[in-house]
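Asks: Predicted model and sequence below, questions to follow.
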Amino acid sequence: MAHFKFLANWMFIFLCIAVTSGASTAPYLPPQKEDVAHWNNLGQDELKATLEYTPNTNVARNVILFVGDGMGVTTLTGSRILKGQLKQRSGEEEQLSFEKFPYSAMIKVYNTDAQVPDSAGTATAFLSGVKTRRGRIGVGPGVPDNNCTAAQREQLSTILDWSRAEGKSVGIVTTTRLTHATPAAAYAHVPNRYWEGDASIGPAGVGCRDIALQLVEDNPDIQVLLGGGRRYFIPNDEPDPVTGVVDKNNGRRDSRNLIEEWKADKAKRKKARRVVFNQRDLNLVDTRHKDYLLGLFNPSYMNYASQRPTTGPTAEPSIAKMTQKAIEVLQKNPKGYFLLVEGGRIDHGHHAGRARRAFSETLAFDEAVEKAVEMTNQNETLIVVTADHSHTLAMGGFPGRGNPIFGLDFFKASDGKPMTTLLYGFGPGHKSPREDLTNVDTASDMYRQQSAVPLGSGTHGMEDVTAHAIGPMSHLFRGVKEQNYLAHAMAYASCVGQNKAHCKPTD
């Protein structure tokens, strides 16, 4: 009898949601005629499309790897709904561009020493094919903290290196700093991810080379580098070329101007090089006549998409525009290219407990994927979209269909106060007692979702993330895989590295 009453109560709750919530609190309405025929037809259409898809076994001339930093499954779901609601739809039925790709997999993201990973260890895994410890970039799991000697012994090569060895062009695009964990894992080897510039290396790292220095000294053949992080390339007594600010704390203490050194390589290699610092200059680059392109659009991270300056000398390009320019430069190589594109500030939005920023960054990232699909041929270009890790964002409660993704739930919590659909497990949104959200704008770009555990910054999550693939050998991306598998699969698809036995000789 008690069990019957429990079920009856829950049935009443869901009936209330269905009847009341959608009518009174949800301004976004689902498509009309979602009747029996609609769902049967939709299911049959999806089944037919799946049955008709034939695996593409071509060699991938080009590989583009998109990494949404911190883009876990809840981020995908929430961003998908936001994308639909920005079109004045209910949102749940919407799709991100890469969710339409024919193949997907679940990816296990732990580091060798941590259940909850960081971006350095995860990026090293999916770029080198070897899992490693948290905080390590481009080195094996046997490297102790800050140990340069061990780091030199256990240096790992990456798919960027393997692609260069086959004569392909390579490039990196990021909305963080070019020296930050994910992009750095493509080219650098350090036992401490925070050694982005020489000012960051303490006494424990005497004799080690910083990430920015390794980028310029060891990687002159990376043809496209677009992102932030100017401060690690400029002497600490020289003004920033755009802002005019002298950065004594982060600027280079060795007095080297790595931007000028990168430009000087033009004379040695007789290759057309261009350095740009803002959106206008990037737009003016004629990629038909440029072989190398360095864009440093901010002293540190590039701005969030929702706050990106679009006019004046500090205007920053979108991630879609950077992706477009990168492909235009790289595609001139008849042997193909490898391009890494990181939407890095999704992660920062989550760390700050601001889901709206994270979702807006995801939609900007989604536009970059769309641009790449538009510019490339599925018969010769493999596109893989994945994440390095998730965050502790949870979605729940009792929202009705079409409820605003950043809005309040129809029901109140047991403390009598309103609650939101989105919550964090850890982060800066914790208050005790819990804040009354009755008159709070929970859809604001500045709003911090409530969190269960108080921390100054939200933590990463430990659950699996997704990988989505389209193009040659995209059928390799299915099932549940270790994160390091991604590098091996991309290498196999593009006939680089150790996975060339199946490849036919080329002229």
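Replies: Nice, thanks for sending it over.
Asks: Every contact and neighbour count from this point should use C-alpha atoms.
Replies: Fine.
Asks: Quick check: the gap between the residue nearest the centre of the chain and Leu293.
Replies: Ranked by distance to the mean C-alpha position of the chain (Cα atoms, centre = their mean), the top residue is Gly68 at 1.8 Å. Distance, Gly68 to Leu293, by Cα to Cα, to the nearest Å: 23 Å.
Asks: circling back: correct me if wrong: the residue nearest to the centre of the chain contacts Val384.
Replies: No: distance between Gly68 and Val384: 11.0 Å, which falls outside the contact criterion (Cα atoms under 8 Å).
Asks: what's the neighbour count on Glu34?
Replies: 9 (other Cα atoms under 10 Å).
Asks: tell me which element it falls in.
Replies: Counting by DSSP states H and E, there is no helix or strand that carries Glu34.
Asks: now Ala186
Replies: Using DSSP H and E, Ala186 falls outside every helix and strand.
Asks: correct me, but Phe55 touches Met473?
Replies: You called it Phe, but residue 55 is Pro. Yes: counting by Cα under 8 Å, Pro55 touches Met473, with 7.0 Å between them.
Asks: Neighbour count: these two, which is higher?
Replies: Met473 (24 against 15).
Asks: Quick one: residues contacting the more buried one.
Replies: Contact partners of Met473, counting by Cα atoms under 8 Å, 6 or more residues apart in numbering, are 55-60, 382, 493.
Asks: try 6 Å
Replies: Contact analysis of Met473 by Cα atoms under 6 Å, 6 or more residues apart in numbering lists 56-57, 493.
Asks: Please check those residues and keep the buried ones.
Replies: Burial of the contacts of Met473 was assessed by neighbour count (16 or more other Cα atoms under 10 Å); the buried members are 56, 493.
Asks: Take the contacts of Met473 and write them to JSON lines, including secondary structure.
Replies: Listed next are the contacts of Met473 as JSON lines, based on DSSP: H, G, I helix; E, B strand; the rest coil:
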{"residue": "Asn56", "secondary structure": "coil"}
{"residue": "Thr57", "secondary structure": "coil"}
{"residue": "Ala493", "secondary structure": "helix"}
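Asks: Which member of the contacts of Met473 is positioned nearest Val242?
Replies: Of all these, Ala493 has the smallest distance to Val242: 41.5 Å, by Cα to Cα.
Asks: The closest one reaches Asn62, doesn't it?
Replies: No: with contact defined as Cα atoms under 6 Å, Ala493 does not reach Asn62; the gap is 9.3 Å.
Asks: How about residues contacting the helix or strand encompassing Leu215?
Replies: Using DSSP H and E, Leu215 sits in helix 211-218. If you take Cα under 6 Å, 6+ apart as the criterion, helix 211-218 is touched by 179, 196-197.
Asks: how about a cut-off of 10 Å?
Replies: Helix 211-218 has contacts (Cα atoms under 10 Å, 6 or more residues apart in numbering) with 137, 178-181, 184-190, 192-198, 200, 219-222, 225, 229-233, 252, 256, 258-259, 261-262, 265.
Asks: Below is an additional structure, to be compared with the one above:
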Amino acid sequence: MKNLLLQFVVLLCTTALCVANYEHEHTATYWNDQAQARLQKQLLRRTNTGVAKNVILFLGDGMSIPTLTAARTHLGQRNGNAGEETELSFEKFPYVGLSKTYCVDKQVADSACSATAYLGGVKANKDTVGVTAAVKRGDCDAMNDVSNHVQSVAHYSQLKNKRTGIVTTTRVTHASPAGVYAHTAERDWESDTDVTLAGKNPKTCLDSTVQLVHGETGKKLNVIFGGGRRKFLPMFETDEDGKMGNRLDNRNLINEWKQLKANTTHAYVSDRNSLLNIADGTEYSLGLFDNGHMSYNLERDSNKQPSLEEMTIKAIELLSNGKEGFFLFVEGGLIDKAHHDNKARLALDETIEFHKAIEAAVKMTNETDTLILVTADHAHTMTLNGNENRGHDVLGLGGLAVDLLQYTTLSYGTGPGYKPNKDGRRHDVSKDDLTSNDYGYPTIAPLLSATHGGDDVGIFASGPWSHLITSVVEQNLIAHVINFASCTGERTTACEN
């Protein structure tokens, strides 16, 4: 019923009913006044050179610039407006830059090498996490050489007695969150089974889950919220949903985490209600809400799985109890997953959920002492095509091509959305159900999973030293800005400056 209502609202915006919403834009006065108001706001802006007691890094996985444009438009249309004029919460931040996301060895980044860059300050090879480019993919010996390890901003925050945490809608051992705590030559080594299948020894090539529970940085994380229970549990042992574990070593790493925290106030939770009821004074919290990745918001059982916004709110509440401040990493990971399947409707909704989490964080913190950064690890190949009128459903048809067949406003460069026709003509998308959450938007080249995009991604910043985020920069600068602003790390900081 909720989806039908949203579709009805968007349908209204494709008619003349939405025109009335921007008739006031027909005058020069409107645009001049709007620009002058923004100019005055810019003139009143003062740089904040205080110390960032708290830092929150929001990562929209695969959140390209076109994704932002389409998501803000879709959000506005959900609310009965034309949509194009809408702003996402973080688009109101005072400082914006662009991040160059390539890996050391690849033109287009993955979530592993990019996590090492924005969390560790060092660019790396594709598919490696928390190590320098001296480590090639799958090289266990090089990965175990500590001289090749790249420490994250969370690690340096812990050295300053700050509380630290990760929140994600993917598995907590997936590539992006692993950048907080892991050092591995292969992003897919999330359990000992994964290492064994790669022909390596899991006793020497430690998987990411073991590093999360027992590693130098992982074991000190105060908050861990996301999915991925199977990477913690033995094969043939079932989780709370009756699904099997993935480990061959017969270790239950959830129980090991509990044992390590036995002398502290701690909580392990596996559903939404338990998350919301974690006591405020709890020092360590582990929340695993799915056997694998968490469900898309539009498919989520809200009685079992919390939203990204709810996990973020709880994490900030728990981390704020630390006297020295905190560092929190929050990933909207399913934006990327939906894009890989060319499921644009799901990708845009996940971006809107990401926007809600950031909006909540802004309300809970103070920009005088909290640095909030919002960025993406890499882009995707989704694009917006013309030439429909203002207010036209961004998830709908885009117009008629010279072959007299319709095209969609959104389409992809690669992926499973490719639909061949036996007669050699282009597929007729007007016959498709574009209102389905599972609809795969058209692509140029057929692939089982869409590739990432190589275009630059945005960085949005608010709080102490946020003015350092300007122009086009290498992605690894982000970690250096965080360390500088929060007086952590091994290089020059705001405190020394």
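Replies: Noted; the coordinates are in hand. Nothing here was measured: the structure is a model prediction, and the numbers come from that model.
Asks: Run through the helices of the stretch 1-150 of the second structure in chain order.
Replies: Along the stretch 1-150 of the second structure, the stretches classed as helices by DSSP state H, counting those that start in this stretch are 2-12, 28-43, 65-78, 111-120, 140-144.
Asks: In the second structure, what range does stretch 175-185 of the first structure match?
Replies: With TM-score structural alignment applied, stretch 175-185 of the first structure matches the range 169-179 in the second structure.
Asks: So Thr312 of the second structure is in contact with Val362, correct?
Replies: No: counting by Cα atoms under 10 Å, Thr312 of the second structure sits too far from Val362 to count as a contact (11.0 Å).
Asks: Need the overlap of contacts for the two.
Replies: Residues touching both Thr312 of the second structure and Val362 by Cα under 10 Å, 6+ apart: Lys356.
Asks: Comparing these two, which shows the higher neighbour count?
Replies: Shown here are Thr312 of the second structure and Val362; by other Cα under 10 Å, Thr312 has more neighbours (27 against 18).
Asks: so what's that one closest to, chain neighbours aside?
Replies: Of all residues not flanking Thr312 of the second structure in the chain, Ala357 sits nearest, at 6.3 Å (Cα to Cα, 6 or more residues apart in numbering).
Asks: what touches both of Ala493 and Asn62 of the first structure?
Replies: 381-382, 471-472.
Asks: Now tabulate these in a markdown table and tack on distance to Ala49 of the first structure and secondary structure.
Replies: Output for these, formatted as a markdown table (distance: Cα to Cα, whole Å; DSSP: H, G, I helix; E, B strand; the rest coil):
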| residue | distance to Ala49 of the first structure | secondary structure |
| --- | --- | --- |
| Thr381 | 21 | strand |
| Leu382 | 20 | strand |
| Gly471 | 16 | coil |
| Pro472 | 18 | coil |
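Asks: Tabulate the residues you listed (TSV), appending neighbour count and distance to Tyr28 of the first structure.
Replies: Shown next, in TSV, are these (neighbours: other Cα atoms under 10 Å; distance: Cα to Cα, whole Å):
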residue	neighbour count	distance to Tyr28 of the first structure
Thr381	27	37
Leu382	28	36
Gly471	28	35
Pro472	26	39
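Asks: quick one: which of the residues you listed is nearest Pro428 of the first structure?
Replies: Using Cα to Cα, Leu382 comes nearest to Pro428 of the first structure of these, at 39.0 Å.
Asks: per the alignment, that closest one corresponds to what in the second structure?
Replies: Checking TM-score structural alignment: Leu382 of the first structure goes with Leu371.
Asks: how much space between its match and Tyr156 of the second structure?
Replies: Leu371 of the second structure is 16 Å from Tyr156 of the second structure, where distance means Cα to Cα.
Asks: again with Cys113 of the second structure
Replies: From Cys113 of the second structure to Tyr156 of the second structure the distance is 19 Å (Cα to Cα).
Asks: quick one, which of these two is more surrounded?
Replies: Between Cys113 of the second structure and Tyr156, counting by other Cα under 10 Å, Cys113 is the more crowded of the two (32 against 20).
Asks: I figured Pro31 of the first structure hits Gly84, correct?
Replies: No: the pair Pro31 of the first structure and Gly84 does not pass the contact test of Cα under 10 Å, sitting 11.1 Å apart.
Asks: Of the helices of the stretch 1-150 of the second structure, which stretch is the most buried?
Replies: Among the helices of the stretch 1-150 of the second structure, helix 111-120 has the highest mean neighbour count (mean count of other Cα atoms under 10 Å), at a mean of 32.
Asks: whereabouts in the first structure does that one align?
Replies: Mapped onto the first structure using TM-score structural alignment, helix 111-120 of the second structure spans residues 119-128.
Asks: ok, average deviation of the matching stretch from the second structure?
Replies: After superposition onto the second structure, stretch 119-128 of the first structure sits on average 0.4 Å from its aligned residues (mean Cα distance after the TM-score superposition for the first structure).
Asks: Hmm, Arg491 of the second structure is touching His480, no?
Replies: Yes: between Arg491 of the second structure and His480 there is a contact under Cα under 10 Å: 8.3 Å.
Asks: Compare the two (neighbour count), which wins?
Replies: His480 (24 against 10).
Asks: Check the gap between the residue mapped onto Leu44 of the second structure from the first structure and Val59 of the first structure for me.
Replies: Matched by TM-score structural alignment, Leu44 of the second structure corresponds to Glu52 in the first structure. Glu52 of the first structure sits at a distance of 21 Å from Val59 of the first structure (criterion: Cα to Cα).
Asks: These two - which one has more neighbours?
Replies: Val59 (20 against 8).
Asks: Touching, the more buried one and Cys495? I think so.
Replies: Yes: using Cα under 10 Å, Val59 of the first structure makes contact with Cys495 at a distance of 6.9 Å.
Asks: hey, what's in contact with both of those two?
Replies: The overlap between the contact sets of Val59 of the first structure and Cys495 (Cα under 10 Å, 6+ apart) consists of 502-504.
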